[in-house]
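Undergrad: Quick one, structure for this:
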Amino acid sequence: MANNDATGTATTPSAKPRRGRRNVIRLVAVLTLLVAGGAAVFAFLPDPSALAAASALSGKTVTTVATGGDHSCALTSDGDVACWGSNNHGQLGINSTTARSLPTAVTTTGTPLSGKTITQVSVNGSHTCALTSDAILACWGDDSHGQIGDGSTSGDHLVPTAVTTASTPLSGKTISAVTTGAAHTCALASDGTLACWGLQTDGRLGNSSSSAADVETPDAVTVSGTALSGLTINAIDAGAAHTCARATSNALVCWGLNTSGQLGDGSTTSSNEAVDVTVSGTPLASLSIAGISAGGAHTCAVSVSGVVACWGENGDNELGNGGTTDSDVPVSPTLAATPIATSTLLSVSSGEKNTCVVATGGAVSCWGNNGVGSVGDNTNTTRDVPTAIVTTGTILSGKSLVLSSVGDRTTCALASDGTPACWGDNTLGKIGDGTTTNRDVATAVITNPSASITAVTGQRSGVLGYGRPGDEIVVDGSWWNGSKASTDFVVTVGGETADQTLETNSTGTLSGGITVPAGAAVGSGSVVITQGTDTVTKSFYVLGSRTITVSPTSGVPGTVVSVSGTNFDPTASAEIRGLTSTSGPTASSDAAVDVTITSGGSVPSTNFTVDDFETVSIEVREKSPGGTPSTDYARAAFTVPPVTVSATAVSGQRSGVTGYGRPTEVLTVTGANWPNDLVSADFTVAFCNTSGASCDSNATKTLATNGSGALSGTVTVPSDATTGARALKVTHDGRSALFNFGVLGTRSVTLSPTSGGLSTPVSVTASNFDPAAFVRIKGVRVLSGPEYSSDSSVPGFTAANGSLSAVNFTVEDALTTYIEVSE
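TA: Sure thing, here's the model as predicted:
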């Protein structure tokens, strides 16, 4: 088990490591890996306090990932190496013995790797080796058996140390490959020379020696008189205590411990010299071998045609053939009814107790011990036949895998886009996800810093993906360089540089806020956080000012209005309602309508019915998660036009007279903007003062409205109507219209004097005549008829109130008995 120091960083007790695994798997028919892009972060996130700084893989493209023993390493396209996991022997190469749970750069300054481009890395046991583009070989970590190869067993090497080649079989040679076992190392030169060093027991060095003494510098693998005689070695792989090679003439050879048949020669006798793997009568017979992989106590090979066979220990189903019986010759894993039944297998990797293959299409299947999830199928059930790893919902979802590396109960894989992931045992932090939690499915090796938006001020709780200029985006994150201030960060939102208060603590935990700048481009965009060479981009939608549009913008009660809008909070719930005041506001009696904002922040076109004549605007207001109205809204004006009424004719009045009349006369009326389809019983009608008060008793009426709200009908002036300046008042449901109407009394004429002789001038006045009417004053002899006298008539005009001011009329006819004023 791993211990935790005060900072939460995983550390490992200084115990002798379990026998290891695994260096990098050999690929079939793929000599160059073209890997582009970076890696994303899987959902398993550690406590940031367990982390020290940014991942050494940040911004880099991973080309190889390898796990073995108690740690893992990755190689990047620019020739750098980063390692993670246990570090009790300095196997991470970081000049300390502090364990790391995320990738940490191997120290190269002042070492043989300084300024070099690393092209290979091999991981096993508690030591690591790397080979550069100019054939420099260096190792680091546990050297208790001389496996570092520098001529000593002086203890742990905390940084890369040159392998001694002078006066060894590798002297003057160009080293082309390196492989590490649990406690030994081997290197292959370009001319086929092979040398091994380290722990010598069980014959794992292949040097024909039966000595148990450690070998501290490269020692030649015996060729003469062995299965290698006359052959040229072109590939090597070291297991826990055995080593295997592929040679010309399609030969497969192995040497070392053989208690489980891992040498594949048909026996369980260990050998300190290379022996032939038996292929005759096995699945590998007559096939061209593309790759070989030596595991804990079993070995596998893959042919150019895609056939895989394994041999050796099978107690944990390492051979994948459905049983648990060891085999000392190659046997095929069971493929029928498995995910790879019809696939061509491209590569194979053997670990301590597991095996994995990569098939065409980039699918990976594994088998063997699964107690800590090393099969990667989201269970802890040991699998005796190939079983597909789970990728759905993981960092590898939808990706094509190009290699796998199986170690000691931990498995790693690399996708074609450079995404590394591991699963299985993580007690020593060797998955590289910043934790020490075992994983049953593929989990991202941390390559880049993370940042998460935890809140957006000005938005409702839980809203994280959008905001408006002036809102503050609250963020946190992990795996950044430690102890950085806001001046070390550059942040843009919507393409505009943003003010921010970001900082990291000593463990690389990010915190702070970012203000959405006024100039941020409205619409789908990003928050981009940059510190040094590290950049994290988070999707963020910048919203503009909320607006709504209503159509039509006016109408009578009952009008159906189409309401739409933009720049609202995406997917928010909202309510459409009418308002009777824009200051307040006061909701109208219109029925509110619920609506859901689209993912783009639009209010979908929604029908809203205006029933309240007092409605002056329509509002769309967002709701809080609890369903109560929030403070976020937009409004648009809506006009309910006033109702109108007017007279078009008055019975008993001359044509064109509409503004006055007498009791019992009938007004023909029209109007507009009333609710549709009303009938007479829906109205009350009275004659009132000109302000609509002090009304007489209700008048008789026959009114109705059509489907457009147009009013028509008649109103009879009550016989007891108050005379004078009045108004016709028509009311429906508390809403009224007035029409000024003068109610006239009985016409009357006053004479002064009322008698006199001829030529007597008479002052004539009158009242309750039609206002502003032309009148003529005449003398009358006899009322019946009437028979007018010979007096000269006098014209006049009534005033606006229907009165006639004093007009002089001269009586000249002795028979005149009456004076008449006629309109």
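Undergrad: CA atoms for contacts and neighbours, from now on please.
TA: Fine.
Undergrad: which stretches of the stretch 501-650 of the chain form strands?
TA: Secondary structure of the stretch 501-650 of the chain (DSSP state E, counting those that start in this stretch): strands at 503-504, 510-515, 523-531, 534-542, 547-551, 559-566, 573-581, 586-587, 593-596, 603-610, 617-623, 629-637, 644-650.
Undergrad: Give me the three-state assignment for Ser249.
TA: helix (DSSP: H, G, I helix; E, B strand; the rest coil).
Undergrad: can you tell which of the strands of the stretch 501-650 of the chain is closest to Leu228?
TA: Evaluated over the strands of the stretch 501-650 of the chain, closeness to Leu228 peaks at strand 534-542, with 50.0 Å, by CA to CA.
Undergrad: report the angle between the axes of that closest one and strand 523-531?
TA: Angle between the axes of strand 534-542 and strand 523-531 is 160 degrees (criterion: axes from the mean of the first three to the mean of the last three CA atoms, to 10 degrees).
Undergrad: Here is the second sequence; please produce its structure so I can put it next to the first one:
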Amino acid sequence: MVEGKLAEETVEAVSAGFEHVVALTKQGVLYVWGSNDRGQLGTGEDAAYHMVPTQIGGSVFGIKFAHIAAGLKHCIVASKSGEVYAWGANDFGQLGLGDVEDRKNPAAILSKFTRSRISRVAAGAHHSMAVTDNGDIFTWGSNECGQLGYELRSVLGPRFVKFPRKLETIRGSRAYAGFSMSAAIITSGKAFIWGCNGHGQLGIGDDLQRTLPHVLPAPGGVQFATLALGANHVLGVNKNGELYGWGNNDRGQMGLAYTTPMELKPVLISSLLSSDVEVVVTGGYAYEMQGHTLALTATGKLFTWGWNAFGQSGLGNLDLGSATPNRLLEFDPPIQVLSMATGQYNSIISTIRKGVPSIHSWGPNYDGQLGQYP
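TA: Sure, this is the predicted structure:
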């Protein structure tokens, strides 16, 4: 159980970075915990970490937030009024503030967003994304793999963008950021994906990098409803509730029982075929970019698989990982899972049972990323 004042709150969303977590309560308040070596907690302090959740105040005290995203060592959040704030590491301009200086406190991104209301944000390792109410998609930060979705004019200059820049090729309703890749679902329901592809993680049939958004194949013509991007792999749920995986599979990231080391196109995770999957989250900042996954079905069943050397699967053991989905029976109904996230080595879920909220986390705790004292 996560400790502190947050344990009394109903948490509607959690997002996990490399070794830090940001949580959003039902009242729109932000809490953070874990590593703070680059100011990624946004508390303005020099403390190396926080062992228990701490509320973010200062310049954002009283502001109600609606959407959150934790990158490798930075955070991007959107308020209910559509403003965007960022803090943490900024060596690639991933904060969108026009420079490469880290921030210990939340800073408002005013440029490019002056007349736009932001409804969703996403954060990768060194890049960030935002979606407006009218479907405009903005990206900024590192473009080493083309994850921003456009070509930079100078091939000899910096490979990053310090201000939000609008994608001119697509408009969408949702944006997703992986370690060095990006994706979006547009208003028609089609999914687009771009960026690094050395392990086939773009799912388009090869391992060639893409700088511009490319259509993600929809098996059987059924479009994807949601995506989860790791470092070298992707999981997607289509509108029928079927779960697909593609990309790197050396630690069973696909839940396909190690059938192949990688998949270049979406493959059905048949062991969950009878389940109507609603939400899936996956990690990817771990050693050699292995990842672990949590998937929640419409009937409230929670599954986990992937790399487990630090117990991040929550199965009560330490091993190289499980290549097939395993059910976490302790979170079956009447417990309702409200939100979940996977970080570098840790997992976290927000639940409610008979009106009583709680937060659970597991994995290592060397930087306080579990939100509890050892």
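Undergrad: Quick TM-score on the pair, please.
TA: Structural agreement between the two chains, given as a TM-score (TM-score structural alignment, normalised by the length of structure 2), stands at 0.91; 359 aligned residues with a CA RMSD of 1.9 Å.
Undergrad: Tell me which of the strands of the stretch 501-650 of structure 1 sits most buried.
TA: Burial of the strands of the stretch 501-650 of structure 1 is given as mean neighbour count (mean count of other CA atoms under 10 Å); strand 617-623 ranks first at a mean of 25.
Undergrad: Specify, as a residue range, where it falls in structure 2.
TA: No residues of structure 2 are matched to strand 617-623 of structure 1 when aligned by TM-score structural alignment.
Undergrad: Repeat that for stretch 749-763 of structure 1.
TA: So stretch 749-763 of structure 1 sits over no part of structure 2, by TM-score structural alignment.
Undergrad: Endpoint to endpoint, that stretch covers what distance?
TA: 10 Å (CA to CA, to the nearest Å).
Undergrad: swap in stretch 72-89 of structure 2?
TA: 8 Å.
Undergrad: What of stretch 130-144 of structure 2?
TA: Start-to-end, stretch 130-144 of structure 2 (CA to CA) is 19 Å.
Undergrad: circling back: rebuild the strands of the stretch 501-650 of structure 1 as TSV, extending it with distance to Ala187 of structure 1.
TA: Shown next, in TSV, are the strands of the stretch 501-650 of structure 1 (distance: least, CA to CA, whole Å):
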stretch	distance to Ala187 of structure 1
strand 503-504	44
strand 510-515	44
strand 523-531	41
strand 534-542	36
strand 547-551	71
strand 559-566	67
strand 573-581	67
strand 586-587	84
strand 593-596	67
strand 603-610	68
strand 617-623	69
strand 629-637	70
strand 644-650	103
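Undergrad: Figure out which of these is closest to Val794 of structure 1.
TA: The nearest among these, by CA to CA, is strand 644-650 at 28.2 Å.
Undergrad: after the closest one, next one along is what?
TA: Sequence-wise, the next helix or strand downstream of strand 644-650 of structure 1 (DSSP states H and E) is strand 660-661.
Undergrad: And the longest strand seen in structure 2, what does it pack against?
TA: The single longest strand within structure 2, with elements called by DSSP state E, is strand 319-327. Judged by 3 or more CA pairs under 8 Å, 6 or more residues apart in numbering; DSSP states H and E, strand 319-327 of structure 2 is in contact with strand 302-308.
Undergrad: just to revisit the earlier point, name the residues that touch the longest strand of structure 2?
TA: 251-258, 271-272, 301-311 (CA atoms under 8 Å, 6 or more residues apart in numbering).
Undergrad: likewise stretch 254-265 of structure 2?
TA: Under the contact criterion CA under 8 Å, 6+ apart, stretch 254-265 of structure 2 has outside partners 199-207, 217, 233, 235, 244-252, 269-271, 305-306, 322-325.
Undergrad: Among these, name the buried ones.
TA: The neighbour-count criterion (16 or more other CA atoms under 10 Å) marks 199-205, 207, 217, 233, 235, 244-252, 269, 305-306, 322-325 among the contacts of stretch 254-265 of structure 2 as buried.
Undergrad: related to what we said a few turns ago, structure 1: matching residues for the helix or strand following the longest strand of structure 2?
TA: Once the chain leaves strand 319-327 of structure 2, the next helix or strand it forms, by DSSP H and E, is strand 336-342. Alignment of strand 336-342 of structure 2 against structure 1: residues 400-406, by TM-score structural alignment.
Undergrad: Could you tell me the end-to-end distance of stretch 297-311 of structure 2?
TA: First residue to last in stretch 297-311 of structure 2 (CA to CA) measures 22 Å.
Undergrad: Provide the aligned range in structure 1 for it.
TA: So stretch 297-311 of structure 2 sits over residues 359-373 in structure 1, by TM-score structural alignment.
Undergrad: Now the matching stretch: buried residues?
TA: Under the neighbour-count criterion of 16+ other CA under 10 Å, stretch 359-373 of structure 1 has 359-360, 362-370, 372-373 buried.
Undergrad: Next: stretch 20-30 of structure 2.
TA: So for stretch 20-30 of structure 2, counting by 16+ other CA under 10 Å, buried means His20, Val21, Val22, Ala23, Leu24, Thr25, Gly28, Val29, Leu30.
Undergrad: Looking at structure 1, name the residue matched to the first one.
TA: Using TM-score structural alignment, the equivalent of His20 of structure 2 in structure 1 is His71.
Undergrad: correct me, but its match touches Gly85?
TA: Yes - with contact defined as CA atoms under 8 Å, His71 of structure 1 reaches Gly85; the gap is 4.3 Å.
Undergrad: what touches both of those two?
TA: Counting by CA under 8 Å, 6+ apart, the residues touching both His71 of structure 1 and Gly85 are Leu92, Leu428, Gly429, Lys430.
Undergrad: distance of Phe700 of structure 1 from Val811 of structure 1?
TA: One thing to correct before we go on: residue 700 of structure 1 is Thr, not Phe. Applying CA to CA to Thr700 of structure 1 and Val811 of structure 1 gives a distance of 46 Å.
Undergrad: Neighbour count: those two, which is higher?
TA: Using other CA atoms under 10 Å as the criterion, Thr700 of structure 1 and Val811 rank with Val811 on top: 26 against 17.
Undergrad: before we move on, back to that, now the buried residues of stretch 20-30 of structure 2 as CSV including secondary structure and distance to Lys162 of structure 2?
TA: As requested, those are exported to CSV (DSSP: H, G, I helix; E, B strand; the rest coil; distance: CA to CA, whole Å):
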residue, secondary structure, distance to Lys162 of structure 2
His20, strand, 23
Val21, strand, 24
Val22, strand, 23
Ala23, strand, 26
Leu24, strand, 26
Thr25, strand, 30
Gly28, coil, 28
Val29, coil, 27
Leu30, strand, 25
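Undergrad: Now for these: which two are most distant?
TA: Maximum pairwise distance in those, criterion CA to CA, is 19.1 Å, between His20 and Gly28.
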